[in-house]
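Q: Predicted model follows, preceded by the sequence.
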Amino acid sequence: MSVVPTHALILAAGRGERMRPLTDVTPKPLLEAGGKRLIEWQIEALVAAGIRHIVINVAHLPDQFEAALGDGKRYGVALHYSREGNEAADALETLGGIVKALPSLGQAPFIVTSGDIVTDYSYRMLSSASKALQEGTFDAHMVLVENPAFHSGGDMALVEHGELRRIDPDATPRLTYANIGIFSPHLFTPLTRELAGRRAPLFPWIYTAARANRVGGEHYGGRWWNAGTPDDLAQLDAELDRGLDCAIDQPHP
């Protein structure tokens, strides 16, 4: 049974309020750092891990995405666009965006990531998590990182679950969701009618599955950036220019 995911969703619909005024004219994932658009770091990392179909959800300045990225041929992947509307107010948030894009994400576990992060996390590391999902051990697997300054309270904790680790929203110490995860489509299928075209955040909805011991997880200690402000973006750009390239397809222990 294949455990390598072939489909991924890149979340790119929001305005990026803290990044204004830059995002008044350019969607945050299309801003550049290290000589690439932020979203291109993710596209290239996913392709290197074997992903062949990427869906990008769009709402804020949506036409700019296809104009900039095209159909994905130059990246070696098929890009599809899940259009949620024509402005930031139309964005469906994470859960609503996943539900809308679900018909384009295949029948096997798929990766969800964010178009505005940069990381050296290798998506090949999700192969074992994909196997656990296909075997029915979990319905989702979420990557956690140390709490950044802008989110010091974290989102959830990791606890032992036999030989694996699972998410516990009620335990401590809490870590921050890295906006990287892999999910079984059947987790969202019951929501397709209820949430059709409706805004819905991933949190706290995912906590229900976590409390039922259905969400696995891991703590990643490598490089991960979520540039939220223009100053953050400038700092990230400088760091990448100094040679902190993302080793997008190198395994980490």
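A: Noted; the coordinates are in hand. Numbering: from 1, shown residues only.
Q: rest of the way, CA atoms for contacts and neighbours
A: OK.
Q: Would you confirm that residue 154 contacts residue 174?
A: Yes: counting by C-alpha atoms under 8 Å, residue 154 does reach residue 174; the two are 5.1 Å apart.
Q: Now do the same contact list for residue 156.
A: 167-177 (C-alpha atoms under 8 Å, 6 or more residues apart in numbering).
Q: Actually, residue 207.
A: Per C-alpha under 8 Å, 6+ apart, neighbours of residue 207: 168-169.
Q: For it, what is the enclosing helix or strand?
A: Counting by DSSP states H and E, the element that carries residue 207 is helix 205-211.
Q: swap in residue 54?
A: Secondary structure (DSSP H and E) places residue 54 in strand 53-58.
Q: And the next helix or strand past that strand?
A: helix 63-69.
Q: Point out the other helices and strands that the next helix or strand after that following helix packs with.
A: Counting by DSSP H and E, the next helix or strand C-terminal to helix 63-69 is strand 78-83. Applying 3 or more C-alpha pairs under 8 Å, 6 or more residues apart in numbering; DSSP states H and E, we find strand 78-83 packed against strand 53-58.
Q: outside of the strand it packs on, which residues touch it?
A: Strand 53-58 is touched from outside by 6-14, 43, 65, 77-85, 91, 97, 101, 104-105, with contacts defined as C-alpha under 8 Å, 6+ apart.
Q: Tell me what angle that strand forms with strand 78-83.
A: For strand 53-58 against strand 78-83, the angle by axes from the mean of the first three to the mean of the last three C-alpha atoms, to 10 degrees is 30 degrees.
Q: Can you give me the buried ones in strand 53-58?
A: Within strand 53-58, the residues scored as buried using 16 or more other C-alpha atoms under 10 Å are 53-58.
Q: which among the contacts of residue 156 end up buried?
A: 167-169, 174-177.
Q: hey, which strand is longest across the protein?
A: With secondary structure taken from DSSP state E, the chain has its longest strand at strand 176-183.
Q: from the chain's centre, how far out does that strand sit?
A: Here strand 176-183 is found 6 Å from its chain centre; the criterion is C-alpha atoms, centre = their mean, to the nearest Å.
Q: Touching that strand from outside, list them.
A: Against strand 176-183 from outside (C-alpha under 8 Å, 6+ apart): 109-114, 126, 129-130, 133, 139-148, 151, 153-156, 224.
Q: Nearest to residue 201 among the contacts of residue 156?
A: Comparing the contacts of residue 156 against residue 201 with C-alpha to C-alpha places residue 177 closest, at 13.4 Å.
Q: any idea how far residue 217 is from the closest one?
A: To residue 217, residue 177 is 10 Å away according to C-alpha to C-alpha, to the nearest Å.
Q: Give me the common contacts of these two.
A: Counting by C-alpha under 8 Å, 6+ apart, the residues touching both residue 177 and residue 217 are 142-144.
Q: and the comparison structure, right after this:
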Amino acid sequence: MKAMILAAGRGQRLRPDTDHTPKPLLPIAGEPLITHHLRKLAASGCRDVVINTGWLGAQLPAALGDGAAWGVRIHYSPEGWPALETGGGIRRALPLLGADPFLLINGDVWTDADYAQLLGRPLAAEDHAHLWLVDNPKGHTAGDFAVVEGRLCNTGSRKTYSGVALLRPALLAGAPEGGFPLAPWLRKAADANRASAALLPGRWCDVGTPERRAALETALLAP
């Protein structure tokens, strides 16, 4: 199974650091955030990784090369700037991802969950997605989706989408070219009972602000 890391965003809330460095290349505990994902993917047995690029996009291939240093093969999906948002970026990358389900990871999250638990989990034939959800963090108390008996739902006690999921390319069937968010397509799949969900089995952090980035780094460097 292939994986895609979403890495094209601007990182507005992490300025001024992201004025000169793409968000996924910001260091966390001594290494760029994105390389945490690359190492974990290699350890889980995933070898082919697609990375989309947008803001300061040339820095990503310059820093990561072909991925051999982390035991993976990286394929880049350049978008230029402005980038294509989450849904548009995935749609652009589908020729690189192929026809089979793939693992999707937001480049601005960190988790110690084992990706092998998703990579070894086949999607049901009728499903277009399986999402890992987390308890609602401070600042996002409304959540995104509910999970009821293992199914992704738009109503109920909501949790927050972790930014880690298994997706089938058919999820975006009929999607237009250009930029668009992924969330409406996930809600559509939930309404059609074509998506499952579970709580993420491990620690998780959305590294979207200087405060959360500093807190994660402190936690990872603690003895």
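A: Perfect, I can see it now. Remember, predicted model here, so these are calculated numbers, not experimental data.
Q: Tabulate the buried residues of strand 53-58 of structure 1 (a markdown table), appending distance to residue 21 of structure 1.
A: Formatted as a markdown table, those follow (distance: C-alpha to C-alpha, whole Å):
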| residue | distance to residue 21 of structure 1 |
| --- | --- |
| 53 | 32 |
| 54 | 28 |
| 55 | 27 |
| 56 | 23 |
| 57 | 22 |
| 58 | 19 |
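Q: Now which residue in structure 2 aligns to residue 26 of structure 1?
A: Using TM-score structural alignment, the partner of residue 26 of structure 1 in structure 2 is residue 21.
Q: Helices along structure 2, start to end?
A: Assigned helices in structure 2, in chain order: 33-44, 59-64, 85-97, 116-119, 183-191, 210-221 (criterion: DSSP state H).
Q: counterpart of the fifth one in structure 1, which residues?
A: Helix 183-191 of structure 2 corresponds to residues 203-211 of structure 1 when matched by TM-score structural alignment.
Q: buried sites along that stretch?
A: Residues of stretch 203-211 of structure 1 classed as buried by neighbour count (16+ other C-alpha under 10 Å): 206-207, 209-210.
Q: Between those residues, which sits nearest residue 235 of structure 1?
A: Distance to residue 235 of structure 1 across those (C-alpha to C-alpha) is lowest for residue 206, with 32.5 Å.
Q: Now for residue 140 of structure 1, how many residues are close by?
A: Neighbouring residues of residue 140 of structure 1 were enumerated by other C-alpha atoms under 10 Å; the total is 28.
Q: Translate it into the numbering of structure 2.
A: Counting by TM-score structural alignment, the partner of residue 140 of structure 1 is residue 129.
Q: residues contacting residue 101 of structure 2?
A: Neighbour list for residue 101 of structure 2: 1-2, 123, 166-169 [criterion: C-alpha under 8 Å, 6+ apart].
Q: any idea how far the counterpart of residue 104 of structure 1 in structure 2 lies from residue 8 of structure 2?
A: Counting by TM-score structural alignment, residue 104 of structure 1 corresponds to residue 96 in structure 2. Distance, residue 96 of structure 2 to residue 8 of structure 2, using C-alpha to C-alpha: 16 Å.
Q: Give me the more crowded residue out of these two.
A: Neighbour count, other C-alpha under 10 Å: between residue 96 of structure 2 and residue 8, residue 8 has more, with 30 against 17.
Q: Name the nearest residue to the residue mapped onto the more buried one from structure 1, sequence neighbours excluded.
A: Here residue 8 of structure 2 is matched to residue 13 in structure 1, going by TM-score structural alignment. Using C-alpha to C-alpha, 6 or more residues apart in numbering and skipping the chain neighbours, the partner closest in space to residue 13 of structure 1 is residue 58 (4.0 Å).
Q: For the one you found, give its distance to residue 148 of structure 1.
A: Taken as C-alpha to C-alpha, the span from residue 58 of structure 1 to residue 148 of structure 1 is 26 Å.
Q: Just give me the closest of the buried ones among the contacts of residue 156 of structure 1 to residue 72 of structure 1.
A: Looking across those and measuring by C-alpha to C-alpha, the closest to residue 72 of structure 1 is residue 177, at 27.5 Å.
Q: Show me what that closest one lines up with in structure 2.
A: Under the alignment (TM-score structural alignment), residue 177 of structure 1 maps onto residue 161 of structure 2.
Q: same deal with residue 51 of structure 1?
A: For residue 51 of structure 1, the residue aligned by TM-score structural alignment is residue 46.
Q: which residues touch its match?
A: Counting by C-alpha under 8 Å, 6+ apart, residue 46 of structure 2 touches 1-3, 72, 119.
Q: before we move on, what about residue 12 of structure 2?
A: With C-alpha under 8 Å, 6+ apart, residue 12 of structure 2 has these contacts: residue 18.
Q: what does the one 5 residues further on give?
A: Residue 17 of structure 2 makes contact with residue 26 under the criterion C-alpha under 8 Å, 6+ apart.
Q: So what does residue 106 of structure 2 match up with in structure 1?
A: Mapped onto structure 1 by TM-score structural alignment, residue 106 of structure 2 lines up with residue 114.
Q: Its match against residue 14, yeah?
A: No: checked against C-alpha under 8 Å, the pair residue 114 of structure 1 and residue 14 is beyond contact range at 10.5 Å.
Q: Pull out the buried positions in stretch 148-165 of structure 1.
A: So for stretch 148-165 of structure 1, counting by 16+ other C-alpha under 10 Å, buried means 154-159, 165.
Q: Let me have those in JSON lines, adding distance to residue 235 of structure 1 as columns.
A: JSON lines is the format used below for those (distance: C-alpha to C-alpha, whole Å):
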{"residue": "154", "distance to residue 235 of structure 1": "23"}
{"residue": "155", "distance to residue 235 of structure 1": "25"}
{"residue": "156", "distance to residue 235 of structure 1": "28"}
{"residue": "157", "distance to residue 235 of structure 1": "29"}
{"residue": "158", "distance to residue 235 of structure 1": "30"}
{"residue": "159", "distance to residue 235 of structure 1": "34"}
{"residue": "165", "distance to residue 235 of structure 1": "34"}
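Q: from the residues you listed, which is closest to residue 47 of structure 1?
A: Out of those, the member with the shortest distance to residue 47 of structure 1 (by C-alpha to C-alpha) is residue 165, at 26.9 Å.
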